[in-house]
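A.B. asks: would you be able to build a 3D model of this:
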Amino acid sequence: MTDPTTSVTTVAEGIARISWSPDEPIDVIRHSVVAALLDHARVEALVDPGDESAQRAATWSGLRREGVMRGVTVDGDPVDRVVYARLATDAPLNEPEGFRALLNSFLPRKRAISQMLLRDRDGRVLLCQLTYKQDWDLPGGVVEVGESPQLAVGREVEEELGLTLPVGPLVLTDWLPAWSGWDDALCLVFDGGEHDASITDSIVKQAREIRSAEFCTVEEVRERCADFTARRIESALANLGTGRSAYTESGR
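C.D. replies: So this is what the prediction gives:
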């Protein structure tokens, strides 16, 4: 049995790459990271996504998870590697900010989508025909990093439809499981209020994303939307006026 070893190699100007044997104590790896940062601006490690022990070692050695590098050639074969790194300018781990940043780098993150439920006086729902898929959907879009979901839906409606509208309370949280290349996500449906049907005359479509927008009956919603979208809309409609936000999974 060989002794544990840690290797630090300069791979570019100011960048060191560290690797270690499976039995290497974390304190030794951490010390090697600190020592390498005396002469480098960045220390990084490429870790096998299937090696949970190595991922834990990277984390508790102070390296932040940055993402997955796909198709790295190792021993002649393309493989994926999780990239961990620490910069000389990162806050020390013994400071609250530094420890929180370390945890934030590897804790799960979930995509959020905000949508607006707009109705006319007859109870029809405003749907958008999108340029990038066949199904119709509620107006809205992806929440940006650091953005409030409630502000996001107002921004999306203004950008896509040219409508500046007050955003009401949350009426539904719908979890969408991973599907067809998409990670799972939370869809948050906000009350957009009731409007005269003539509001569609004021719509200025964002041509890159919106083909058309019109008020639709529940029957038309079922015809035009994906089944999970139709279920979400019907669940949101059913929850209006209850004074609380409902929770569904794929609209159920």
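A.B. asks: going forward, measure contacts and count neighbours with C-alpha atoms only.
C.D. replies: OK.
A.B. asks: would you say Leu102 is within a strand?
C.D. replies: No. Residue state for Leu102 (DSSP: H, G, I helix; E, B strand; the rest coil) corresponds to helix; a strand is not indicated.
A.B. asks: any idea how far Val74 is from it?
C.D. replies: Here the criterion is C-alpha to C-alpha, to the nearest Å. By it, Leu102 lies 27 Å from Val74.
A.B. asks: compare neighbour counts for those two and give me the winner.
C.D. replies: More crowded of Leu102 and Val74, by other C-alpha atoms under 10 Å: Leu102, with 22 against 10.
A.B. asks: that one contacts Arg56, correct?
C.D. replies: No. Leu102 lies out of contact with Arg56 (C-alpha atoms under 8 Å); the separation is 11.8 Å.
A.B. asks: please generate a structure for the following sequence too, so the two can be compared:
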Amino acid sequence: MRPTKTPTPADPDAWNAYLAEGNAKQARKRVAADVLLRDPAGRVLLVNPTYKPGWDLPGGMAEANEPPEDAVRRELIEELDLGVVLRGLLVVDWVAPHGPWDDQIAFVFDGGMLDQDQADRLRPRDDELSEVAFVTPDEAGVLLRDRMRRRFEGAVRALEMGRPLYLRDGVPVM
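C.D. replies: Model prediction:
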């Protein structure tokens, strides 16, 4: 039996079917996108999700084929009725498989500083959040669970350094 010849772009239907088969075999990654937002006093915004323990940065999971920056903007509107202009990328964190979860890529973007009126008006807008709070970075370190605390600390460090950081489970590797 002769081996099957690999399709070429000269046969678009066969080529696309060949590529789709390869795509179906590739790993899929969960993607999270969060934002570091500050108030005029330099405090950071944390949210208290109802669906998991501990405080978190605002943001959430990307939907299928949704860019991370669009995901974080969507989540801010859905959960806080807040539109922001992202000022850049602070962190990319590869999170190893844990518990029932496969690995994940987590992004943290710089959302800049809200004015005092915006900060004062923030309230949870859906049932995924029970509270919002502006806290000092030290207080955030106490309220955040280990994985998110390391990512938050990386984001603060990246902001101070003026360049994004790549983390592996919250630990800088480059």
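A.B. asks: care to give me the TM-score?
C.D. replies: Overlay of the two chains. TM-score (TM-score structural alignment, normalised by the length of structure 2): 0.86; 168 aligned residues with a C-alpha RMSD of 2.5 Å.
A.B. asks: three-state assignment of the residue nearest the centre of structure 2?
C.D. replies: Taking C-alpha atoms, centre = their mean, the centroid of structure 2 lies closest to Ala33, which sits 1.5 Å from it. Secondary structure, three-state DSSP: Ala33 of structure 2 is strand.
A.B. asks: and it, what pairs with it in structure 1?
C.D. replies: In structure 1, the residue paired with Ala33 of structure 2 is Ser114, using TM-score structural alignment.
A.B. asks: contact partners for its match?
C.D. replies: By C-alpha atoms under 8 Å, 6 or more residues apart in numbering, the contact set of Ser114 of structure 1 is Gly140, Gly141, Val142, Val143, Pro149, Gln150, Ala152, Val153, Cys187, Leu188, Val189, Phe190.
A.B. asks: equivalent analysis for Ala246 of structure 1, please.
C.D. replies: Ala246 of structure 1 touches Val171, Leu172, Thr173, Ala236, Asn239, counting by C-alpha under 8 Å, 6+ apart.
A.B. asks: what is the equivalent residue in structure 2 for the second one?
C.D. replies: Taking TM-score structural alignment, Leu172 of structure 1 has Val91 as its aligned residue in structure 2.
A.B. asks: mean deviation, whichever helix or strand its match is part of versus structure 1?
C.D. replies: Assigned by DSSP states H and E, Val91 of structure 2 falls within strand 89-95. Superposing on structure 1 and averaging over aligned pairs (mean C-alpha distance after the TM-score superposition for structure 1), strand 89-95 of structure 2 comes out at 0.9 Å.
A.B. asks: can you tell me the closest non-neighbouring residue to Ala178 of structure 1?
C.D. replies: Asp184 (4.1 Å; C-alpha to C-alpha, 6 or more residues apart in numbering).
A.B. asks: how about TSV for the contacts of Ser114 of structure 1, with neighbour count, distance to Ile29 of structure 1 and secondary structure added?
C.D. replies: Below are the contacts of Ser114 of structure 1 laid out as TSV (neighbours: other C-alpha atoms under 10 Å; distance: C-alpha to C-alpha, whole Å; DSSP: H, G, I helix; E, B strand; the rest coil):
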residue	neighbour count	distance to Ile29 of structure 1	secondary structure
Gly140	26	46	strand
Gly141	21	43	strand
Val142	18	39	strand
Val143	22	38	coil
Pro149	23	40	helix
Gln150	20	44	helix
Ala152	21	42	helix
Val153	27	45	helix
Cys187	26	41	strand
Leu188	25	43	strand
Val189	29	46	strand
Phe190	26	48	strand
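A.B. asks: which helix runs longest in structure 2?
C.D. replies: helix 146-161 (DSSP state H).
A.B. asks: may I see the buried residues of that helix?
C.D. replies: By 16 or more other C-alpha atoms under 10 Å, the buried positions in helix 146-161 of structure 2 come out as Met148, Arg149, Arg150, Arg151, Phe152, Glu153, Gly154, Ala155, Val156, Arg157, Ala158, Leu159.
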